[in-house]
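J.: Just the structure for this:
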Amino acid sequence: MLNRFLFSKIDNSQLIIFRIFFGILVSLECYGAILTGWIRRTLIEPKFTFNFIGFDWLQPLPGFGMYYYFFIMGTLGVLIALGYKYRFAIISFTLMWTGVYLMQKTSYNNHYYLLVLISLIMCFLPAHQSHSLDVKNNANFKSDSMYAYVRWFIIFQLLIVYTYASIAKLYGDWLDFGIVRILMLNKASYPIIGGLLQEPFIHKIIGVSGILFDLLIVPALLWKPTRKIAFFASVFFHLFNSIVFQIGIFPYLSLAFTVFFFEPETIRNIFFKKKKPYLLKKAEVPSYKTVLLVIGGIYFLIQITLPIRHHFIKDDVLWTEEGHRLSWRMMLRSRTGTVKFQVVNKETGEKTLVKTKDYLSKKQQKRIAGYPDFIWQFAQRLKKEYAEKGEQIEIYAQNSKVSVNGKPYRPFIDPKVDLASAKWNYFWHNEWIFPSPTYKKEP
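T.: The predicted model follows:
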């Protein structure tokens, strides 16, 4: 049964059209980052970036280097769409996009992580075996079929994303629509819909539909009787997200994924009418079956466990942020904070308050006070700078307070802990973060 489910040969039209959509969209994302000033604001203007901890060596290229970097990525997207030197193009894009993802988190977005994963998956798929320049240059590449596991790999990845996104919304601030109201506040100036988005009944519709859509969209697309309804619901949902939240290509990438839910023949008839149909649908177990099942099993085990790791870390992830990233916890919180960094010279005892505006961009200044990893990384940056001047220092976060989802400000970072000497705990709780107001210590 497993062999028939995973290793039946089916028409590959779904994968081919997705490759084309994928290449076009990632090229637009990369070229758009240049034209909209995102690269300038995020990677060039800051004196340094808040990279993922452990990837300090990943820093933006100097001068106009990041413009060239994104231009190359955009061009690789074009090559992917055309199916030209596909393996080289998709592997190169995956490595470069992952580098950008790990390079900065001031503009963190879960969708950037999803693009890392989908790009990685695409590196191993035969997406260039039809309607590609690779086939035109070498007819031996051509094939009208693919293994069924190709589509199921994509579908299962999406099921994980949407299911965890739905489950994560089942908490107080989403269920009472408070966070939805906060998210809509800065949309008031939008023409036509701005005022409507401030209405409480709209917040209730968004809150309830957000949970239901994420939970049901994959099963509804898989089940033929509800597939068309689910597709049009998906179109509305993702266009709404595109207009209201302005998150680049990702609503359209999400729509591109829907090709894997329709029958291969349906996709072929819509996009490739002249393509030879593949109707055999026979199971052919490949020689690499065991390797595929082992690697695929490990990959999905990681994908399933990463989003629940915060349950094994002390305190509330909504407060500590520990275990938040890589877990599909999307649009769940709004954080603001205050903090002052006090530098103490170990030899003289001289105390100095650091002005963050002398080091950080405006967007970085807004982020730093609310996130513990940002606070710790900035302390390490100061430590390094003073060490280069021959000074040994201690660094304390003074008056550190955070407000989560509009609640009252609460003390956040222990002001008695020297952050210059503190270690960052990657996998467990960092004790210099004060407990959340709702956390109850074990007796």
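
J.: Please count neighbours and contacts with C-alpha atoms only from this point.
T.: Fine.

J.: Now the nearest residue to Thr98 once chain neighbours are set aside: which helix or strand?
T.: Nearest non-adjacent residue to Thr98, counting by Cα to Cα, 6 or more residues apart in numbering: Val116, 5.8 Å away. Under the criterion of DSSP states H and E, Val116 resides in helix 110-122.

J.: Which neighbouring elements make contact with the helix or strand containing Tyr69?
T.: Following DSSP H and E, one finds Tyr69 within helix 65-82. On a contact count with 3 or more Cα pairs under 8 Å, 6 or more residues apart in numbering; DSSP states H and E, helix 65-82 meets helix 13-35, helix 86-103.

J.: please give me the structure for this one as well, since I'd like to look at both together:
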Amino acid sequence: MTTAAVIGGAGQVLTEDEVTAFIGDALAGAGLEGRSVCVIVPDATRSCPLPLLLKAVTEALDGRASKVTILIALGTHAELTGEQLRKHLGADYPNVINHEWWKPDTFADLGTITPDRVGEISDEMLRDEVPVRLNRAVVEHDVALVLGPVFPHEVVGFSGGNKYFFPGVAGQEVIDLSHWLGALITSSTIIGTPGTTPVRALIDEAASMIPAEKLALSVVAQSGTDALHAIAFGDTISSWAAAAEISARTHVKYLEHPVQRVVSVMPSKYADIWTAAKGFYKVEPVVADGGEVILYAPHVTQLAAMHPEIEEIGYHCRDYFIGQWDKFRDLHWGVLAHSTHLRGAGTWDPATGEHLRVNVTLATGIPEDVVLRANLGYLDPADVDLDALAADPDTLVVPNAGETLHRLAHTFPAE
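T.: Here you go, the predicted model:
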């Protein structure tokens, strides 16, 4: 692994000129002359000044790269329309494609990861052979350039880097296996964990099979703004590692004591609970036993636009599924993982049922019967008084929730 070039740091804010100059210099020295480049960018669920970044990248590649394709890393999120793409990217770029994960011909087969290797990576939590499929646009270019932010993440520890390939533009098999591995470890254990977690190791193993050269401009965004704290450039591992170290000192807030209730106020970029659930992941560690997390998102009207099966499965802890694995093993493991991530820690017993550490309440536009059937609490958003809740000493109101991780200082001492 090489050493990444870095500009900025925790507590700093870069100017637009600094951002543009750094990207220009980085790509000028990357040996891209005459080579085709696939630029992989996030969808609209991540904070970063993508129009500024993409403008700098395309200007640096103009006259240098033989071809440039922009690929939207949807994972399994909804595709962006033409108007949404213009707003998201900041301009009408040629050769922009959504990752059409629902179409089989989207993918190229890269091979398989053996059961023995999966067992080694996962500390024997899983022993499954996993086919590795990736959007063929990545394979058909000489260089794959990841462009996007790094934040604490509920499945992998910190997002970014090779995660933009898997699950960003990957086939269902790697998505399901990696997410279920994260669920087995549990979100509250893995989120914000520095270094190479088992899920990160699995993703890196899959990424090693990509024939294109893999580079990354990994950014550390000022959450909720269009500002950047830092940019790291290098291969997808060194760039990510440098940005994750800065994110750990930027996107984690430490509390001295647990709180009885957290109200996560979700911004509009989270269009359903599938994405707005980050308002739970990022605060679960600071909620007292028996406490409550309220996801306040009046604009949200669906649990999962692209995964309606979650309405039938509902939200349950990990042990609920493990204890009844024969019943659930044939469902998409990624959906099961999402279910456990939102429901948090708990136990399940065949005689006494499910026992959950934290209550989860939705104050959204989703009908009450849908919410209750999914094993969540319901609160009419019209009855939520954020000012009164903020004045309650037992309640923490988190504005613009979903990106800053909250931890207890005595459990994870601040660096």
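
J.: Overlay the chains and give the TM-score.
T.: Overlay of the two chains. TM-score (TM-score structural alignment, normalised by the length of structure 2): 0.25; 166 aligned residues with a Cα RMSD of 7.0 Å.

J.: can you tell me which residues contact the residue nearest to Thr98 of structure 1?
T.: 94, 97-98, 101 (Cα atoms under 8 Å, 6 or more residues apart in numbering).

J.: Kindly recompute the last result at 7 Å.
T.: By Cα atoms under 7 Å, 6 or more residues apart in numbering, the contact set of Val116 of structure 1 is 94, 97-98.

J.: Let me know the closest of those to Gln342 of structure 1.
T.: Of all the contacts of Val116 of structure 1, Thr98 has the smallest distance to Gln342 of structure 1: 34.6 Å, by Cα to Cα.

J.: and the residue lying closest to Leu212 of structure 1 once chain neighbours are set aside, what helix or strand is that in?
T.: Spatial nearest neighbour of Leu212 of structure 1, excluding adjacent residues (Cα to Cα, 6+ apart): Ser166 at 7.2 Å. Secondary-structure assignment from DSSP H and E places Ser166 of structure 1 in helix 149-168.

J.: Okay, angle between that helix and helix 13-35 too, please.
T.: 60 degrees (axes from the mean of the first three to the mean of the last three Cα atoms, to 10 degrees).

J.: other SSEs contacting helix 149-168 of structure 1?
T.: helix 200-222 (3 or more Cα pairs under 7 Å, 6 or more residues apart in numbering; DSSP states H and E).

J.: List the contacts of the helix it packs on.
T.: 159, 162-163, 165-166, 169, 174, 177, 180-181, 226-227, 230-231, 261.

J.: Please identify the buried residues of that helix?
T.: In terms of neighbour count (16 or more other Cα atoms under 10 Å), helix 200-222 of structure 1 has its buried residues at 202-204, 206-207, 210-211, 213-215, 217-218, 220-222.

J.: buried stuff in the following helix or strand past it?
T.: Using DSSP H and E, the helix or strand that follows helix 200-222 of structure 1 in sequence is helix 224-245. By 16+ other Cα under 10 Å, the buried positions in helix 224-245 of structure 1 come out as 227, 230-231, 234-235, 237-239, 241-242.

J.: What helices and strands are in contact with helix 224-245 of structure 1?
T.: Under the contact rule (3+ Cα pairs under 7 Å, 6+ apart), helix 224-245 of structure 1 is packed against helix 200-222, helix 250-257.
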